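A.B. asks: Need coordinates for the below:
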Amino acid sequence: MKKIMPKDIERSAIRKLTLHIVPLMILLYFLAFLDRNNMAYAAKALEDNLGLTASAFGFASGIFFIGYFLFEIPSNAGTIKFGPRIWFARILISWGIFATLLGFVRTPLELYICRFMLGVCEAGFFPSVVYYFTVFFPEKYRTKILGMFIIVQPLSNAVGSPISGFILNIQHDWFGFAPWQLLFILEGLPPIVIGLLIPFLIKNSPKDVGYLNVEEKAWLMSNAGRSKSGSKITLGDFLKGIKNKKYLLYALLNFGMVCGIYGFGTWLPSIISAISGGDIFRVSLLALIPYGLAALLVYPWSLWASKTKKLGVFAGLSMVIAAIGLMGAVTFFKYDPFVALSFLCIAAIGIYTAVPPFLSMPANISTGAAAAAGLAVVSCIGNIGGFVAPYAVGVLNDLTGSSAPGLFFLASCLLATGLICIFYCAKQREGVINS
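C.D. replies: Next comes the predicted model:
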């Protein structure tokens, strides 16, 4: 009988996990981004029906992240206490309910409440998924897996933009609902359905997975393990992660990166509309271009970063490229729409390729509950940028009547964060900040 080598066991285990876990997590993250970003395409309809100003729209977009910020760490504690199977189901069902309720709002206050509650319900999802990857995948595979996962951010916009544009371009009401209401309802229902199924689709640990054999389970428990010592996760470990100062430093850097991601995502349709002067469907098709290009480049960039182990350099360089793209878009905004759109494509590529190498740095600090807590801190504080950026851009738009100051603000956040990553994080092994 042929002896099975450790490398064969490793290769087989990773292949099976990648095929079974990653596509499902990608689908869940796709739905999350679809529900949090579809409001960007309904901006004109919300302005007409609810009387929103640019500042009010930015506030409504950003208040999602206040709820997310307040409940992210408690939600991640829920992942540890109840396990991913149960907690993912809770997150999906509750966020789907409030995403659907957005289709029934009648006043700005109701819109603010639903967006806030959407953030509360979705809180903890992203770092919980990253933690879930640390449970199943050894460190050397995480940047690649995160790269596959992060593709969803631009991909959800690339796919979601024409879908949203098509729904919003419907010329008549369906079942008494206006197109903008249908947008929220139709895109809010799938998470509820999948949330009901998720306890039957995932397991909490490699040892519980039926498609792995005994050797593969043993190898994963030794190499991916729930903690470096192989001991059971406790809330005490979780609290240690919260107190780790390294995570706080990454959280502050994440703030700058998130400002770029959500400021860009919230206002891109409006900016393209101002450049092209087209209707919502044409705008949604044009928005597909920058997001589609970004989606194509995220994974190869992640692979390159993973092979060189220069995560800080790759993350920082991407952010600097994004800043250049935003500044270029501002420069050519009034003079050449095609060139301005080209620079927006560069900005999108830079913004989204920065995410996998950046998030791999804090993910490599520790494992188990400490990793879950630390990643929650990074995501929690970073996501304040998701409130600050859309609201700040909206206020600047109202004050100046132009998108240029807002784009310069986003570019400044990305440039500062990128340079810090290049000149500080890049000096450390795998970008992990020393104590």
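A.B. asks: CA only for contacts and neighbour counts going forward, please
C.D. replies: Noted.
A.B. asks: Name the residues that touch the host helix or strand of residue 144?
C.D. replies: In this assignment (DSSP states H and E), residue 144 forms part of helix 139-150. Helix 139-150 has contacts (CA atoms under 8 Å, 6 or more residues apart in numbering) with 18, 22, 25-26, 29, 130, 133-134, 224, 298-299, 302-303, 305-306, 352, 355-357, 360, 364.
A.B. asks: May I see the PyMOL selection of the buried members of those?
C.D. replies: A single PyMOL command selects the buried members of the contacts of helix 139-150 (16 or more other CA atoms under 10 Å):
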select buried, resi 18+22+25+26+29+130+133+134+224+298+299+302+303+305+306+352+355+356+357+360+364
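A.B. asks: Cross the contacts of helix 139-150 against helices and list the overlap.
C.D. replies: The helices in this structure, assigned by DSSP state H, contain 18, 22, 25-26, 29, 130, 133-134, 298-299, 302-303, 305-306, 352, 355-357, 360 from these.
A.B. asks: helix or strand for residue 184, which one?
C.D. replies: helix 179-197.
A.B. asks: run this one through as well so I can compare:
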Amino acid sequence: MGKSIPSKRWVRIIPVALLMYTIAYIDKSNVSFAFSGMEKDLGFGATVSGLVTGILFFGYLFTQMAGGYMASRMSPKKIVFYLLIIWGIFAMLTGLVQNLTELLTARFLLGLAEGGVFPSVIVLFSKWFPNKERARATGYWILCQAIGSIIMAPLSGWILYLFNWRYLFFIEGALPLVWAIIWWIFISDDPKQAKWLSEEERSYILTELEKEQKAINTGSEKISYPKAIRDKRVWILLSYLFFEQIGYYGVSMWLPTIVKSFSHQGSVGVGYLTALPWIAAMIGIILNSKHSDKTGERIKHASFPLLIGAVLLIVSVLLGASHPVWSLIVTILAVGTMNSYNGVVWAIPAAIFTSENLGGTVGFINGIANLGGFFGPFIVGFLIQSSGHFMFGTIFNALCLVISGLVILPLATSVSKPKVAQTKAV
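C.D. replies: Sure thing, here's the model as predicted:
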């Protein structure tokens, strides 16, 4: 931000969007805390637990692209508002399931409802934050994953301690219904509609965004949406995110179980310990996003965190139960490092594609890539159940992170750097 430009959008748009998607992350991931009770009551093991976790992402596949496409042409604010209500209902209904089939159905429907939210917010941010600020803006927003995990860990631990896994879904599933009201009051689709915005800030945003769109369109024909998704850069980003999601969810969904295996704590203790890696993730996301905006470099900032995180994951499992304190410390560093790519990578599509194609393209990339969220927990669950140890699951996660970190490197020659603002950073 410039020293003389007001920054009200940073304190209005980002916190509301952050807490909205924090709730989404809680409702998506809290099943990992419910596994022990659900496995006993509904009768399934670790491999099926991975399926329960991952089937949600098949729901994403059907609505991410459609949600992003509509957000680019309609109102991101309205789309997210209605989806908040729908996913809240499905999240609460999960607490009523009586068998595995009903559980899988509820998780799939939750994925359908949540799927359109992510690309809609990316479109919303593209209307509020110029490219030279976008890694920071997206990075602050994507802190929702870490904050969601930090909140979810002790909250879910206490709910399970006081009640049971069904109340976990009832209580946490009610949160989006409440937040839908906040979202409707505080969010505006773009600077032109925001009555709370100063003319100076409005003029700055619209001028910068107009320059960006002209630069993207300069010297090229108007690209249709079908042609945009055939762009090789789309498939590089898709491959990068697919393998990253396998590694990420393979770690995050099993993190409470992994921590419990070498800490020997109860549900409350595991909840608090599991929050520590996500605090590290928040620090990593902020530092990496700020440095990316400061230097204007995107690709290395998206690649190196995954490569380093993969090495740390292997070290953590090698230390294992024989060195529980050091294993926890390295796990914290691994999760903190591997998550710091977030924010940076989602600043890339808006620098490549026009506003008309951005939402649908992001939805296409993220919808398919999120299938990694199915394969990761499922394969790791299978490896854990087959071997009786976390070693093979962790090696698999680390390998996927390495592939992800390497596959994005060719984009370094085809993604132009944003002009770095010679002003005070937000």
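A.B. asks: what lines up against residue 139 of structure 2 once you look at structure 1?
C.D. replies: Alignment note: residue 139 of structure 2 maps to residue 147 in structure 1; criterion TM-score structural alignment.
A.B. asks: returning to what we had before: against which helices or strands is the helix holding residue 184 of structure 1 packed?
C.D. replies: helix 22-37, helix 84-101, helix 152-168 (3 or more CA pairs under 8 Å, 6 or more residues apart in numbering; DSSP states H and E).
A.B. asks: show me the contacts for residue 240 of structure 2.
C.D. replies: 403, 404, 405, 407, 408.
A.B. asks: Just give the nearest non-adjacent residue to it, would you?
C.D. replies: Nearest-residue entry for residue 240 of structure 2: residue 404, 4.5 Å, with adjacent residues in sequence omitted and distances by CA to CA, 6 or more residues apart in numbering.
A.B. asks: Next, the contact list for the aligned partner of residue 415 of structure 1 in structure 2, please.
C.D. replies: Taking TM-score structural alignment, the alignment pairs residue 415 of structure 1 with residue 402 from structure 2. Going by CA under 8 Å, 6+ apart, residue 402 of structure 2 touches 306, 307, 310.
A.B. asks: residues contacting the last one?
C.D. replies: The contact partners of residue 310 of structure 2, taken as CA under 8 Å, 6+ apart, are 334, 338, 397, 398, 399, 401, 402.
A.B. asks: element containing it?
C.D. replies: helix 299-319.
A.B. asks: Which part of structure 1 matches that helix?
C.D. replies: Taking TM-score structural alignment, helix 299-319 of structure 2 hits residues 312-332 over in structure 1.
A.B. asks: hmm, back to that, roughly how far does the match of residue 139 of structure 2 sit from residue 383 of structure 1?
C.D. replies: 20 Å (CA to CA, to the nearest Å).
A.B. asks: What sits closest to the equivalent of residue 258 of structure 1 over in structure 2 if chain neighbours are left out?
C.D. replies: Counting by TM-score structural alignment, residue 258 of structure 1 lines up with residue 245 in structure 2. Excluding the flanking residues, the one nearest residue 245 of structure 2 by CA to CA, 6+ apart is residue 372, at 4.8 Å.
A.B. asks: Likewise for residue 18 of structure 2?
C.D. replies: Nearest one to residue 18 of structure 2, counting by CA to CA, 6+ apart, is residue 141 at 4.7 Å.
A.B. asks: Can you tell me the number of residues neighbouring that neighbour?
C.D. replies: If you count neighbours by other CA atoms under 10 Å, residue 141 of structure 2 ends up with 25.
A.B. asks: just the helices in the stretch 301-426 of structure 2 please.
C.D. replies: All helices of the stretch 301-426 of structure 2, identified by DSSP state H, counting those that start in this stretch, fall at 324-338, 349-352, 355-369, 372-387, 391-407.
A.B. asks: quick one, what contacts the aligned partner of residue 166 of structure 1 in structure 2?
C.D. replies: In structure 2, the residue matched to residue 166 of structure 1 (TM-score structural alignment) is residue 158. Residues near residue 158 of structure 2 by CA under 8 Å, 6+ apart: 267, 268.
A.B. asks: For the alignment partner in structure 2 of residue 23 of structure 1, list the residues it contacts.
C.D. replies: Matched across to structure 2, residue 23 of structure 1 falls on residue 15, judged by TM-score structural alignment. Residue 15 of structure 2 is in contact with residue 141, counting by CA under 8 Å, 6+ apart.
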